[in-house]
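Trainee: Can you look at this prediction? I've put the sequence above it.
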Amino acid sequence: MVAYRAEQRVRLAALRAGWLTQTFVHWSFPVEAVQTLAPEPLAVDEYEGAGWVGLTPFAMADVRLPGVPAKTPGLPTLPETSLRTYVRHPSSGRRGAGGASYRLVVRPGAPIERPTERDVWLTSRWRAYTRRLGMLRETPVEHEPWPLASAGVEVLEETLVASAGFSAPSGDPVMHFSEEVRHVRLGASLPARRRPSLPESGPLCRSVPAGPDR
């Protein structure tokens, strides 16, 4: 299952920050189309029989090392965008989230007081998988639950999905918006190792430069 709250504590953070104005734009794809692009040994994590690809622009604020107060003057705010899909490490059961140009203008809607199972599945992931120098690495994440709102698209022009090897998305995307989570703790990025089975998952991520409009 995917948890609404962080599934584990990041007791020793490698980096701390806040994530602001996060937009989640998701499309469903056939599982086999997503699996061909996932590095071994990751398996696509499915919802309603489909794999999902998400475009997630946000601002990373007050980026700092552990022990540095969030109110320290001069801390950077960095725009970032991830193109991600959702995967499971087959031996450990850990789930995760695993970039091109875009122009996105969204219209935030009403707060989502009671997130549905799909709302949580698409947004609440507590580790990221990335491949660096040929090695699969896992980064744990902890923060307060997303305060989600609905969202509508005013402008969406993107080439990121195709640049990653997918066909052009069909149909309207599933949209969410979140104003901020302020207490983000990122653990050290370590090689993904075999562990006893755990009910956890996360995104397979690729970061790309943020577009001029979000």
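Mentor: Received, thanks. Numbers count the residues shown, from 1 in each chain.
Trainee: C-alpha from now on. contacts and neighbour counts both.
Mentor: Will do.
Trainee: And the most far-flung residue of the chain relative to its centre, how close does it get to residue 64?
Mentor: For the chain, the C-alpha lying farthest from the average C-alpha position belongs to residue 73; by C-alpha atoms, centre = their mean, that distance is 28.0 Å. Note on residue 73: its distance to residue 64, by C-alpha to C-alpha, to the nearest Å, is 11 Å.
Trainee: can you check residue 31 too?
Mentor: Using C-alpha to C-alpha, we find residue 31 at a distance of 38 Å from residue 64.
Trainee: How about residue 81?
Mentor: From residue 81 across to residue 64, the span is 19 Å (C-alpha to C-alpha).
Trainee: So these two - more neighbours on which side?
Mentor: Neighbour comparison, residue 81 and residue 64: the larger count goes to residue 81, with 24 against 17 (by other C-alpha atoms under 10 Å).
Trainee: adding another structure so you can compare the two:
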Amino acid sequence: MSTSLDPHGPPLVGPRLMRQTWSDLTFLHWAVEPERVAPLLPRGVRPDVHDGATYVGLIPFAMRRAGFGRGPAIPFVGDFLETNVRLYSVDDEGRHGVVFRSLESDRLAVSLGARLAFATPYTWARMSMRHDGDVWDYATRRRWPSPRGAGGRIVVRKGAPLAEPDDLSVFLTARFGLHTRHLGRTWWVPNTHVPWGLNAGELLHLEDDLVAAAGLPGVVDEPPVSVLVADPVHTTFGLPTLLGGA
């Protein structure tokens, strides 16, 4: 079974919680069996599936000009590097989202604040990103919490733009919200942005133990099935809502 998603996403209604720009972003993805990730998802959601498989994403990027509501970007703290490990989820209302297993950040204040306010599994890491022509070089090593030293290095070459992204590329990237567990309940946090500008990517080098640390050992032993390099997008998040019955 395949899931067709709209790359434009639904309109965001209600108050705006925060906004940010995602830039210098690479998507690496591996196909896995849905039953393997199901125990790692919050109550009330299930693995989202495309052609019988679900996916594990390893995604390094730069967060820029993050801020709350319609206010100005937060100085210093609003700009940081991030690498996340994410899974793909769908709930009974048909909302297709992501579930974060970990989010590395090089800002301690971001990691602590996100954990306290939203229970998102941010960690504090030593990180770098270098850009040389069409090659991006990302590196990260976790400082806190354990396992300390988890991280790795990703080197990717950006290729030609995808004029017509295939169904899998849309499935992996057209995600306009996240499912998360907080205060004993499952929440849906919506976001919106223009459709991704996607480019082909070539993986030149990969060292990683973040995926294994997130509960999925052995996944990155095989080459990723999808490598994409994205153009920057500006995104806005809405207020969280409780998932019914979860």
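Mentor: Received the coordinates, thanks. Since this is a predicted model, take the numbers as computed values, not measurements.
Trainee: thinking residue 178 of the second structure is in contact with residue 188, fair?
Mentor: Yes - in this structure, residue 178 of the second structure sits in contact with residue 188. The criterion is C-alpha atoms under 8 Å, and the distance is 5.8 Å.
Trainee: Pull the number of nearby residues for residue 218 of the second structure.
Mentor: Residue 218 of the second structure is flanked by 10 other residues according to other C-alpha under 10 Å.
Trainee: what residues are up against it?
Mentor: Taking C-alpha atoms under 8 Å, 6 or more residues apart in numbering as the contact definition, residue 218 of the second structure lies against residue 212.
Trainee: what residue of the first structure takes the place of it?
Mentor: Under the alignment by TM-score structural alignment, residue 218 of the second structure pairs with residue 168 in the first structure.
Trainee: What of residue 61 of the second structure?
Mentor: Using TM-score structural alignment as the criterion, the counterpart of residue 61 of the second structure in the first structure is residue 58.
Trainee: hang on, its match in a strand?
Mentor: Yes - Residue 58 of the first structure forms part of a strand when assessed by DSSP: H, G, I helix; E, B strand; the rest coil.
Trainee: Report the contact partners of it.
Mentor: With contacts taken as C-alpha under 8 Å, 6+ apart, residue 58 of the first structure has the following neighbours: 19, 20, 21, 22, 23, 79, 80, 81.
Trainee: Quick one: which of those residues is the most crowded by neighbours?
Mentor: Using other C-alpha under 10 Å as the neighbour definition, these reach their maximum at residue 23, which records 27 neighbours.
Trainee: Regarding that one, which helix or strand does it belong to?
Mentor: Under DSSP states H and E, the secondary-structure element containing residue 23 of the first structure is strand 15-29.
Trainee: what's the average distance of the helix or strand following that strand to the second structure?
Mentor: Towards the C-terminus, the helix or strand next in line after strand 15-29 of the first structure, according to DSSP H and E, is helix 31-35. Relative to the matching residues in the second structure, helix 31-35 of the first structure has an average distance of 1.1 Å after the fit, by mean C-alpha distance after the TM-score superposition for the first structure.
Trainee: Skip ahead from the longest helix anywhere in the second structure and say which helix or strand is next.
Mentor: If you go by DSSP state H, the second structure has its longest helix at helix 108-118. Next in sequence after helix 108-118 of the second structure, counting helices and strands by DSSP H and E, comes strand 122-132.
Trainee: helices and strands around the very next helix or strand once past that following strand, which ones?
Mentor: For strand 122-132 of the second structure, the following helix or strand on the C-terminal side (DSSP H and E) is strand 135-144. Contacts of strand 135-144 of the second structure with other secondary structure elements, assessed using 3 or more C-alpha pairs under 8 Å, 6 or more residues apart in numbering; DSSP states H and E, are made with strand 122-132, strand 151-161.
Trainee: what angle do strand 135-144 of the second structure and helix 108-118 make?
Mentor: Taking axes from the mean of the first three to the mean of the last three C-alpha atoms, to 10 degrees, one finds strand 135-144 of the second structure and helix 108-118 inclined to each other by 70 degrees.
Trainee: give me the stretch of the first structure that strand 135-144 of the second structure matches.
Mentor: Residues of the first structure offer no counterpart to strand 135-144 of the second structure, counting by TM-score structural alignment.
Trainee: tell me the angle of that strand relative to strand 25-32?
Mentor: Angle of strand 135-144 of the second structure versus strand 25-32, following the same axes, to 10 degrees, is 70 degrees.
Trainee: which residue lines up with residue 88 of the first structure in the second structure?
Mentor: The equivalent of residue 88 of the first structure in the second structure is residue 90 (alignment by TM-score structural alignment).
Trainee: Spell out which residues sit in contact with that match, please.
Mentor: For residue 90 of the second structure, the set of contacting residues under the criterion of C-alpha under 8 Å, 6+ apart consists of 45, 46, 47, 48, 96, 97.
Trainee: Could you rerun that using 10 Å?
Mentor: 44, 45, 46, 47, 48, 49, 96, 97, 98, 99, 178, 179 (C-alpha atoms under 10 Å, 6 or more residues apart in numbering).
Trainee: Can you name the helix or strand that it falls in?
Mentor: Taking DSSP H and E as the definition, residue 90 of the second structure sits inside strand 80-91.
Trainee: ok, the closest residue to residue 190 of the second structure other than its chain neighbours - how many residues close by?
Mentor: Here the nearest residue to residue 190 of the second structure in space, its sequence neighbours aside, is residue 177; by C-alpha to C-alpha, 6 or more residues apart in numbering that works out to 4.0 Å. Residue neighbour count, defined by other C-alpha under 10 Å, stands at 21 for residue 177 of the second structure.
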